[in-house]
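Asker: 3D, please:
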Amino acid sequence: MLGFYHPKTWKEKGLWWTLGLFLITYLIVVLALGLYWSNEPDTFDVSENAKLKAEETKTSIVPGFTTTATLINVANTLLDKPGGYLSNDVTPPGVYLDNIPEWEFGVLVQIRDMARTFRNDFSRSQSQSTEDKDLIIAEPHFNFDSESWLFPPTETEYRTSIKALDRYLLRLSDPKQMNAQFYARADNLRDWLAQVEKRLGSLSQRLSASVGQENLNLGLAGDSSAQQSTPTPSQQYTKTPWTQIDNVFYEARGQSWALLHFLKAVETDFAPVLDKKNARISLQQIIRELESTQQTIWSPMILNGNGFGFVTNHSLIMASYLSRANAAVIDLRRLLEQG
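Answerer: Just a heads-up that it's a prediction; the model follows:
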């Protein structure tokens, strides 16, 4: 086989044979890289990650350390997984891949939500308090265009956010730096879970639309005086185009992957709050449902069977897990609201 790549063989076989050899070799390499880059990253232990981060920075683990370290590692994984960050690629094989870029966008949505929560809630004692100087940098840079290839590339902006979070983490664990705080309060956790609830609800609806469904308009339900800007039909049929079914599925899988880690980190940092409300078991139920979304996909493609048909429907299975997780989030928020 190696003899095919010897200059003597090229000379004997001629120009067209040599060009064909290089074309076939190129296609094989691109295909192999594409298959390798399409593997989703494994989950990681958030507690072990926090310990390693504390050892690396020579600091101690304080309330908020685990959640901050988890956010940093999730963002690093987004950029440094096999193939790197693919959503802004303009060359093969990244430009031909669509499942992993959708997975990346799902992870990015949860990173953005968590960074916003850090800036607005976790790091502030009250609504009139000053925002943290590093989180002011981290949050907007994560909201930079996810598909910018150059001037500047997306990766540069996201690494700026990661560096800002690293500085915040160092100040957070330094007892002399009292201007960096993480407030593990029930109301802060409840506000973040409200965002999680909306994300999971939206994903469940989009996944369920893979088979098409008639939806009633509930926009003004429960308020007789409510108004909306433009009239909409009382019923509306929604169905995801078949070309978008796998995109929605992998976006949901990416959001679930990131959210799974954040919830495990929150279980550590908000442990006293959860135990006081006897709510830890509710959080663990959410985690269990999200762990189910990360099972290995044995099918070479995302199947879209119809209802109780002969072929399975991966989107409906994912929607089932996320709906149960969403129901558990609602229950957890109610527990946290109780005195």
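
Asker: only C-alpha atoms for contact and neighbour calcs from this point on.
Answerer: Noted.

Asker: Can you show me the helices along the stretch 151-300 of the chain?
Answerer: 154-172, 186-208, 245-269, 271-276, 280-292 (DSSP state H, counting those that start in this stretch).

Asker: Out of these, which one sits most buried?
Answerer: helix 245-269 (a mean of 23; mean count of other Cα atoms under 10 Å).

Asker: and for comparison, fold this next one:
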Amino acid sequence: MTSRRLRAARRREQLEKPQYGWIWKPLLVLLIAALVVMAGLGIWWNMTPRAFDVEAATEQQRGSLVLDKRGAVSVATLKQLLDTLQDKPGGYLRDDILPPGLVMDNMPSWEWGVLRQSQVMSHSLATLDPQGAPSIESLDAVMRGNADNWLISSTGKQLKTARGQVNDYLQAFSESGSGAFEASGKGMADWLAAARTELTPVTERLSASVGDADMLRELGIEVPESADVAWYRVDNDLHQARGQAWALLHLMEAMLRDQRDVITAAGMLQQWQRVQAELQRTQRHLWSPVVLRGSGFGVFANYPLTMAHHLTRIDESLVELEAGLAAAPDMPQDQAGGKQSTEAAQPQPGSSGGEGQQLDSEQHSTPEATGAGGESTEPEEESTGAGKESTGAEKESTGDEGEPAETSSEQHS
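Answerer: Reported below is the predicted structural model:
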């Protein structure tokens, strides 16, 4: 009798207070599956996009347009950078409010670096092309928006608008008499100065992260207050620097394709290529999943120190480029506003470069002016002999261009 009552009481208790101990198992499985998916997406989305060929990007953006003017490659490369920010795996992650983009920081920092250099380039278009289309001003206004907006006007929407503005400006390169960079180094000098200004703060923060800021000040090394960054945010600065260097590498390659004759005439070609090589070194693969900060000659490397070293060398080279391009004389505009031939800017075999040929032609074309000055020139026989000896060299250096070497020697004789 008692046992029956106990069994009945237990049944009533089970019905009134059921046990749900089995529910936590599927919930745990779902949680683990979600974590695995988010981790996989985080690894995939965190992969840096590969470098692209600026000429191939120009062909891709070209379509039915005729892009043979000076500056077309640079504008097409700018559009490709904006396309990369949106079309890469995960899209633009900096304004995400859901995981895994919400908890990621390396790729958003890289995006911020690419966006900063893209903003610099879009702002410098007005200097590079003073006669450009009105879309330059609207493009600059769109690109200057807050990169962290996600509610009212998200950065993703701003990037879409900016892509449309760049495309409109790129179409101007197919119209006659519009859309072409000036054949002058001053516009490039201003652009390089602005790009270097963006790199300077991140270089200071990476340099200051190597040691204690107070200790550096005691050693006489000035460290700005803005360079004092917490240790857990140093990786953000590293990836931001990599993003800026990645974008600047492509933009400098594109500008070299557009303005090679100007750069060569200013004598800055080797310096330009030196900056490109240093930017390329900043894109080497990171072999550690975390940013290592070793000390001295320890076992582990120091990634911030290495990056700061490269950025410092880049800064020094950019200063020399700015000075060289700003001091270079303006070159005449092309008749059609297009690019000048890059082969003409390069020195021919057997000659000392375009500048040497120009000096030789001036010396041969002004013998009367020299004589009119009242100064005595070389004896006639020596002058005639020198002209005969230089006939072969002038043939090799001038080719089919200019006057024959025999004619020049006859004029001297």
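
Asker: so which of the helices of the stretch 151-300 of structure 1 comes closest to Ala75 of structure 1?
Answerer: Closest approach to Ala75 of structure 1 among those is made by helix 154-172 (7.2 Å; Cα to Cα).

Asker: Does anything pack onto the closest one? Which helices or strands?
Answerer: helix 65-80, helix 135-142 (3 or more Cα pairs under 8 Å, 6 or more residues apart in numbering; DSSP states H and E).

Asker: For Trp257 of structure 1, find the nearest of those.
Answerer: Using Cα to Cα, those put helix 65-80 closest to Trp257 of structure 1, at 9.3 Å.

Asker: what sits up against the closest one?
Answerer: Identification of contacts with helix 65-80 of structure 1 by Cα atoms under 8 Å, 6 or more residues apart in numbering yields 41, 46-47, 49-50, 53, 84-85, 104, 107-108, 111, 114, 155, 158, 162, 165-166, 169, 172-173, 258, 261-262, 265-266, 268-269.

Asker: returning to what we had before: can you list the helices and strands packed on helix 154-172 of structure 1 in CSV and add distance to Val95 of structure 1 and mean neighbour count?
Answerer: Shown next, in CSV, are these (distance: least, Cα to Cα, whole Å; neighbours: other Cα atoms under 10 Å):
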stretch, distance to Val95 of structure 1, mean neighbour count
helix 65-80, 16, 22
helix 135-142, 22, 21
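
Asker: Save these as JSON lines, and put in distance to Ser125 of structure 1 too.
Answerer: Listed next are these as JSON lines, based on distance: least, Cα to Cα, whole Å:
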{"stretch": "helix 65-80", "distance to Ser125 of structure 1": "17"}
{"stretch": "helix 135-142", "distance to Ser125 of structure 1": "15"}
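
Asker: Go through the ones you listed and name the closest to Thr312 of structure 1.
Answerer: Closest approach to Thr312 of structure 1 among those (Cα to Cα): helix 65-80, 30.0 Å.

Asker: The closest one against structure 2, how far on average?
Answerer: Taken over the aligned residues, the distance from helix 65-80 of structure 1 to structure 2 averages 0.5 Å (mean Cα distance after the TM-score superposition for structure 1).

Asker: Which stretch of structure 2 lines up against that helix?
Answerer: Aligned by TM-score structural alignment, helix 65-80 of structure 1 falls on residues 72-87 of structure 2.

Asker: thinking again about what came up before, distance to Leu135 of structure 1 for the helices of the stretch 151-300 of structure 1 - can I get that in JSON lines?
Answerer: Below are the helices of the stretch 151-300 of structure 1 laid out as JSON lines (distance: least, Cα to Cα, whole Å):
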{"stretch": "helix 154-172", "distance to Leu135 of structure 1": "7"}
{"stretch": "helix 186-208", "distance to Leu135 of structure 1": "16"}
{"stretch": "helix 245-269", "distance to Leu135 of structure 1": "17"}
{"stretch": "helix 271-276", "distance to Leu135 of structure 1": "24"}
{"stretch": "helix 280-292", "distance to Leu135 of structure 1": "26"}
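
Asker: List the buried residues in stretch 296-307 of structure 2.
Answerer: Ala301, Asn302, Tyr303, Pro304, Leu305, Met307 (16 or more other Cα atoms under 10 Å).

Asker: and if you look at stretch 21-32 of structure 1?
Answerer: Those would be Val30, for stretch 21-32 of structure 1 by 16+ other Cα under 10 Å.

Asker: gap between the residue positioned nearest the centre of structure 1 and Trp16 of structure 1?
Answerer: A centroid search over structure 1 (Cα atoms, centre = their mean) returns Val107, at 1.7 Å, as the residue closest to the centre. Distance, Val107 of structure 1 to Trp16 of structure 1, by Cα to Cα, to the nearest Å: 45 Å.

Asker: Lys51 of structure 1 maps to what in structure 2?
Answerer: Checking TM-score structural alignment: Lys51 of structure 1 goes with Glu59.

Asker: which residues are in contact with the helix or strand that match falls within?
Answerer: Element membership for Glu59 of structure 2, per DSSP states H and E: helix 54-62. By Cα under 8 Å, 6+ apart, the residues outside helix 54-62 of structure 2 that reach it are Ala72, Val73, Ala76, Thr77, Gln80, His250, Glu253, Ala254.
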